[in-house]
Each structure stands twice: as structure tokens, then as C-alpha cells.
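Participant: Next come a sequence and a model predicted from it.
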Amino acid sequence: MTTRDRLAELSAAGVSVWLDDLSRERLRSGTLAALIRDRSVVGVTTNPTIFATALSQGDAYDPQVRELASAGADVDAAIRAVTVADVQEACDLFRGTWENSGGVDGRVSLEVDPTLAHDSDATVDDAIDLWRSVDRPNLLVKIPATEQGIPAIVRVLAEGVSVNVTLIFSVERYERVAEAYLDGLTLAERNGHDLRGIASVASFFVSRVDGEIDRRLDALDTDDARALRGRAAVANSRLAYAAFDAVTASERWERLRARGATPQRPLWASIGVKNPDYPDTLYVSELVVAGTVSTMPEKTLQAFADHGDTTGDRVTGYADDARAVFDGPEAVGIDLTEVFLALESDGVAAFEKSWLELQDTVRQQLAAAQH
């Protein structure tokens, strides 16, 4: 009996499978190369939490930390050196994928300092410095879609830098991100950049939406509220995809596409299921649509490989149904604007906390290396 390759089926449906994890041990042990070879993985995303975990476990970073300590590097310089080195190695590993896909996949993401999320100028400076430091064409610099992040995204794209826009929770914010992409491409062309060399994804966070709305539904403690649990995140994502469809159908986009621009693909992020009552592949199977990215922690990736289902396009044409579902929480008294603001604030705070933990870990390692 032939064993089904469920991740290959997902890829064949037009969904790019990216791994939401990176570490030096994963690079050096060959486990990432194996995922590329055997699990249809065609890209990687990282965030401060991922690096904080990687640096705190094992000894893979010890030789570089000792070198940095001997050179007198401070904490921030050491973090930059360590994370850039990992991302460069991952970019090189994915170089063939990047070339074979025409620059669509084979991408590796590295985030700007999350403590700069509310400072446009500093975000721009950090993003451009990351782009130059990594010096790989298949890098995506991650910038959060905060109020201050939106203008930074425009300015960074205008410099020819490819961007992964992260921490998007609402359709309204996604629409602003999409507009920022078009603005950035327009300025990039004026600045003499080849639009074919600029890529972007819009990372729309999924599971956290259910987590926050479910919590508020539970607090209402009514049958009507309980009936709405676990449905908002998928509906919200489907509405975001409908907004993406509208952008790519616009005359403005068509003009940019004719000049070589590529679409800012929707990326489904935060798709690890946190509620054990829900299927562990829920946010993969229910968001299958060609031309998108599904970035998975390894646990979700392996779960989908074992028992996930690709049953055709689960997104296109679902906007009306999604709107009806998504109106449900508001009908029982939940303020969705407040939900999305809370999710963004919590997301930024979580990455800032991880960044501080990363700084503490590196500070301790530098100190230990000097003794």
C-alpha cells in the first residue's frame, strides 16, 4: 500500500509549507535539510521567542559566543551576530529552492528588534541594517504591522528590501498593510529598484484570534456564546483572503504587476492549535488556498504529515459565510475592535519579553565565556 504524502498534497494545492522554527542545532544536525527533502518545507520563519529558546538550549552557540566575548562584543552586537549567522546559513540552504521557484519560496525571515515596534524611524534603520548584514536575496525582514510599523514598511520596501509583515490580526489592518505594499513598490520603482527583486508576505495570525475570542465567549457563559467557540479565527482569515483578492484585482495592482511586481502573499501564522478540543491540524486544513503560505511549528507539521487533509480550496468563495460567522461574537456583545487591539498589544509585549530573555541569556553566556 502506498503511503500518502499529505504535505506534498498540500503543496500541490498551491500552499507553500514553511517551518516556524530555526536553530543552529537544527542547521548543523541536518534536520532542517531533511524537512526540505522529505516534508515539502520550502521556507522558514523566525521570531524572538524562537531564538530565545534556541540560545538557551544546548551548546551549539558556545564557540561563537566565546569568539564574541574575546572580541569584546556587547549583548546586542552578540545577538545580531548569532542570529544573522543562523539566518545566513538557512538562506544558503534554501538558495536552490529560491532559484527554482523564481524567488517565490526559499525565503527565511528575521525580525527587527521588537522593542522598536512603536518607533518608525528606528524600525527602518534596523530593517535596512539587517538586510545589509544578512546580505542574502532570499531574506525577508519581519516588521510588525503596528501603527508605527505601517509607514516603516513603506519606507523599507522603497529601499528594495523584501518584507514579512507580521502581527496582523484584523482585516482592517491587513488592508492597510496591502496598501503599504503598493505604496512601497511604487516608491521602490521611482528609486530605481527592479520590482522583480522585491518580495513580501502578510502574516495573518490565526489561532490567537480564537484564543482571545473564545476566552471572552466563555466569560459570557451562555449557550449562544458557547456555540460560537472555535469559529472566529478561520472566518477572520477567510475574510482577509477576500480582501487580498480585492487588492490583486485592482487596476493599481495590475499596473505594478505589469512592471514585474509579485503579489504580497497571505501567510497563515500562529497556526499551532492551542485548544486540545480542536483538531490539531484545524488551521492548516481549513485555510487551504493556492498562492498562500502556511508556516507551521514542527509539531503541527508532523501532525499534518500524519493525518492532515487537503480537500481542495477551503477559502475562495467563503467570504459571505465567513462574514456571517464572524458577526456572531459581535452579536453577543464582544467588541472586536478591542479584541484586535488587545491581540496586537499582547503580541508585541510577548516578543519584547522574549527579546529581553534573549538578551539575558546572551549576557550570561558572554560573562561565562570570559572566565
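Facilitator: Received the coordinates, thanks. Quick caveat, the model's predicted, so the values are computed rather than measured.
Participant: From here on, just use CA atoms for contacts and neighbour counts.
Facilitator: Will do.
Participant: Not counting the helix or strand encompassing residue 18 itself, show me its contacts.
Facilitator: Assigned by DSSP states H and E, residue 18 belongs to strand 15-19. Residues from elsewhere that reach strand 15-19 (Cα atoms under 8 Å, 6 or more residues apart in numbering): 7, 10-11, 40-45, 105, 288-298, 301.
Participant: So how do I select the buried members of these in PyMOL?
Facilitator: Restricted to buried positions by 16 or more other Cα atoms under 10 Å, the PyMOL selection for these reads:
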select buried, resi 7+10+11+40+41+42+43+44+45+105+288+289+290+292+293+294+295+296+297+301
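Participant: The residue nearest to residue 181 when sequence neighbours are not counted: neighbour count?
Facilitator: Leaving aside its sequence neighbours, residue 181 sits nearest to residue 154 (Cα to Cα, 6 or more residues apart in numbering; 6.4 Å). By the measure other Cα atoms under 10 Å, the count of residues near residue 154 is 23.
Participant: Structure two is appended below for comparative analysis:
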Amino acid sequence: MAQNPNTQALSDAGVSIWLDDLSRDRLNTGNLQELIETKNVVGVTTNPSIFAAALSAGHAYDDQIAQLGKAGTSVEDAVFEITTQDVANAADVFKGVFERTNGTDGRVSIEVDPRSARDAKATVAEAKKLVEKIGRDNILVKIPATVEGLEAITETIAAGISVNVTLIFSLERYRAVINAYQLGLEQALAAGKDLSRIHSVASFFVSRVDTEIDKRLEAIGTDEAKGLKGRAGVANAQLAYQVFEQAFSTERWELLKDKGANRQRPLWASTGVKDPSLPDTLYVTGLVAADVVNTMPEKTLDALADHGKVTGDTVTGEYADANAVLDAVAEAGVDYTDVVDQLEEEGLAKFVDAWKDLLTSLDEELAKSR
């Protein structure tokens, strides 16, 4: 099969395309393999909302749920069994990509229980449990970038486990995430770990920044404020890439690199456009740079394949303009710190709610077979 020219152009520009979705139907039908072969998909990310949607649709999980119910499995253990099986099977699909890219891509992400996001010890314990259960080298454990999560990131990396740091909204927190990663690598090195086998991405959220800032700009109501709508998300991410370039060019990093360490790549998350007045590929074509990941919902991937225009690097020459956009947003009366703090709280709450909904609905299904 031939690759789509638009997704190929994005890949050629240095962007790894990961799908922000996973379901057993997608695995069973061969759709995931097809996306690898036709749309340059080289990885998958999941989260509690994705798993909740997958289990509520169709009948692909019916047999396993019935078996778990008959065995008297608790709902917590049932979720663990079902989600880790999907991730293990997806990791097998991506094994060829993983080997071809020397571990950079071909990755499948699975998130720790979001209810543990503010408990570093519980997060690390679950990360180790997930890695042991799935038993594949090409997974990433997703850990939210809360203040408590920073400690968990360092300890998990130090244990030699590859991590996808999620729910990053602010430049300040992103710098702290990079520091946590490098500290973990330093501890891993001291413990005799092979740094070349440890990988990480830092998931910087994009569209949610625009959604919240645009709502505040609309409420301010001036022409200047309204003229800034739809611009802050991309600007924020562009400046995150500048942070990435700076943090991975220091003497501290060079010492780790000489020992075989891999850079923690930026990953653009929340790239589905939520405002219909904005171009539906804005958070793809507007964030093209070398050595980044863009994880897309299928709707965004299809839009890129259909009409996305990749024009080369749209990030590294934009730092001055990006700073000007965020300065103008602040001058209009929007408090950046308040926005990113609110988004972190809301993001965690959404994941916790999705997880609780998943437990409730699955418990009802298990009860039918008990």
C-alpha cells in the first residue's frame, strides 16, 4: 500500500504521527495495521477516556468480560486485564516500527490510574506493575505532569522505565518535566542502567489552551482581544519547542548524551480543533518541526490526509511572534498562570471522571456473568 502524500510529507519533515485512540475493534479488524501502511502512523496513545469509549462501543470485549465475571474478578482487576491486553496487542502490531526506528517510535502509551496523579509512590508502583504485566519493550507509561508527578517521573525513569509525561500546559511546568527526566537519567546511570533503552516524550497540550484563552478573550470583548483568538495554543507550543532546544543543548545534557541517553521529544497532544471557525489541521500544519510527535484523533488524521498542507518547519522561526502573541494576550487581560492551572485541574478531573464511569459501567457488565 502507498502512504498518503500529506502524511508522508509530515513524516518527512521530522514529525512522528501517533494515533490518539485504541480499541479492540481497531485491533481485530486490522485497521491499526492499515494506518501504519497508509497514513504513516508510527505509535498510539491512550487515556482513560479512550478506554471508556472503547468499552462502551460494540461487542468486542463481551467474551473477555463474561470470562472475568464468571471468575469473580474485581472491577479494578478487570479494567487492568482488559486495558493491558489491548496495549500488549497494539505493541505487537508496532514491533516492526519499533525495531526499524531503534525504539524511537513504534510506541504504545498506557496511563496510570489518574486517581493516583497526586501520589508519587502509588504512581511509581503502578508504572512498574503495568510494565511487568504488558511485558513489551515498546510501551510508554503515561504519568500526569502534576507537581507530585515530577517526583514519580524521576523515579520511574531511574528504574529504567520509558515514560510519556502527559497533561503539560505551561512552559514553566515543561521545564520542570525536562529536569525531572534528566534527573531520572542521572540516577539510572548511577544505578548502572543502559540509558539508550530509556525513552520519553513530553505531551504538551494545544487546543485546550486556545479553548480556555479564547473564552476569556471573548468575554473581554474588545476588538484587540477578539483578534487574538485561535493564536495562543500554537504560540505556546512553539515556545515549548524553544525550551526543548535550549534544555537539550546544555553541558548537563551532553554528558548524558555521551552515555547513550535519548532526548525527551515534545509531543503535541490535544490536536483536534474544537473551534469550527479554525482550520481543522491548525495544530498539525502549524506545529511542524524536527524530532516531535503529533498524536492525533482519527478525525484530525483524516483531515490531514485529505487536505493538510505541510510547508516545512513552522516552529523554529516563529519564537519572536509567539512571544508577542502571549504578551498581547496578557495585555488584553488574560492571566496565563491562572489558565494553565485551571486546565491541569480540569484535565485531571476529566480523566478521573472517565475512569470512574469506566469502573461503573464495567461493574454492571461483570455482574451479568457472576
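Facilitator: That came through fine. Treat the numbers as computed from the prediction; the structure is a model and nothing was measured.
Participant: TM-score, when you put one on top of the other?
Facilitator: In this superposition the chains share a TM-score of 0.98, using TM-score structural alignment, normalised by the length of the second structure; 369 aligned residues with a Cα RMSD of 1.1 Å.
Participant: before we move on, the earlier item: isn't the residue nearest to residue 181 of the first structure up against residue 178?
Facilitator: No: between residue 154 of the first structure and residue 178 there is no contact under Cα atoms under 8 Å: 10.3 Å.
Participant: Nearest the geometric middle of the second structure, what residue?
Facilitator: For the second structure, the residue nearest the mean C-alpha position is residue 203 (4.5 Å; Cα atoms, centre = their mean).
Participant: For residue 144 of the first structure, give its distance to residue 204 of the first structure.
Facilitator: 11 Å (Cα to Cα, to the nearest Å).
Participant: Now the biggest helix by length in the first structure on the second structure. Mean distance?
Facilitator: The longest helix of the first structure (DSSP state H) is helix 336-369. After superposition onto the second structure, helix 336-369 of the first structure sits on average 0.6 Å from its aligned residues (mean Cα distance after the TM-score superposition for the first structure).
Participant: same thing with stretch 176-183 of the first structure?
Facilitator: Mean for stretch 176-183 of the first structure is 0.4 Å (mean Cα distance after the TM-score superposition for the first structure).
Participant: how far does that stretch sit from the chain's center?
Facilitator: 17 Å (Cα atoms, centre = their mean, to the nearest Å).
Participant: go on, stretch 89-105 of the first structure?
Facilitator: Distance of stretch 89-105 of the first structure from the chain centroid (Cα atoms, centre = their mean) equals 17 Å.
Participant: so it corresponds to what in the second structure?
Facilitator: Aligned using TM-score structural alignment, stretch 89-105 of the first structure spans residues 89-105 in the second structure.
Participant: how far does that stretch stretch from start to finish?
Facilitator: OK, stretch 89-105 of the second structure end separation, Cα to Cα: 16 Å.
Participant: Next: stretch 134-153 of the second structure.
Facilitator: End-to-end for stretch 134-153 of the second structure, by Cα to Cα: 19 Å.
Participant: Pull out the buried residues from it.
Facilitator: 134, 136-146, 148-153.
Participant: Kindly report the same for stretch 195-208 of the first structure.
Facilitator: For stretch 195-208 of the first structure, by 16+ other Cα under 10 Å, it's 195, 197-208.
Participant: now, among those residues, which is nearest to residue 276 of the first structure?
Facilitator: residue 207 (12.2 Å; Cα to Cα).
Participant: I'd like to know how far that closest one sits from residue 278 of the first structure.
Facilitator: 11 Å.
Participant: Could I get the contacting residues of the residue nearest to the centre of the second structure?
Facilitator: Here residue 203 of the second structure is in contact with 164-168, 266-269 (criterion: Cα under 8 Å, 6+ apart).
Participant: pretty sure it is in a strand, no?
Facilitator: Yes: counting by DSSP: H, G, I helix; E, B strand; the rest coil, residue 203 of the second structure is located in a strand.
Participant: can you give me the helices for the stretch 201-350 of the first structure?
Facilitator: Along the stretch 201-350 of the first structure, the segments classed as helices by DSSP state H, counting those that start in this stretch run 207-220, 223-226, 232-248, 251-258, 282-285, 298-307, 319-331, 336-369.
Participant: so which of these gets nearest residue 273 of the first structure?
Facilitator: helix 207-220 (6.3 Å).
Participant: mean offset of that closest one relative to the second structure (after superposition)
Facilitator: With mean Cα distance after the TM-score superposition for the first structure, helix 207-220 of the first structure averages 0.4 Å from its match.
Participant: can you list contacts of that helix?
Facilitator: With contact meaning Cα under 8 Å, 6+ apart, helix 207-220 of the first structure is reached by 169, 225-226, 228-233, 270-275, 283, 329, 334, 339-340, 343.
Participant: looking at the helices of the stretch 201-350 of the first structure, which is closest to residue 128 of the first structure?
Facilitator: Closest approach to residue 128 of the first structure among those is made by helix 336-369 (19.3 Å; Cα to Cα).
Participant: can you give me how far that closest one is from the chain middle?
Facilitator: 16 Å.
Participant: Residue 143 of the first structure belongs to a helix?
Facilitator: No: counting by three-state DSSP, residue 143 of the first structure is located in no helix; its state is strand.
Participant: What is the burial count for the closest residue to it other than its chain neighbours?
Facilitator: Closest residue in space to residue 143 of the first structure, ignoring its immediate chain neighbours: residue 165 at 5.1 Å, by Cα to Cα, 6+ apart. By the criterion of other Cα under 10 Å, residue 165 of the first structure has 29 neighbours.
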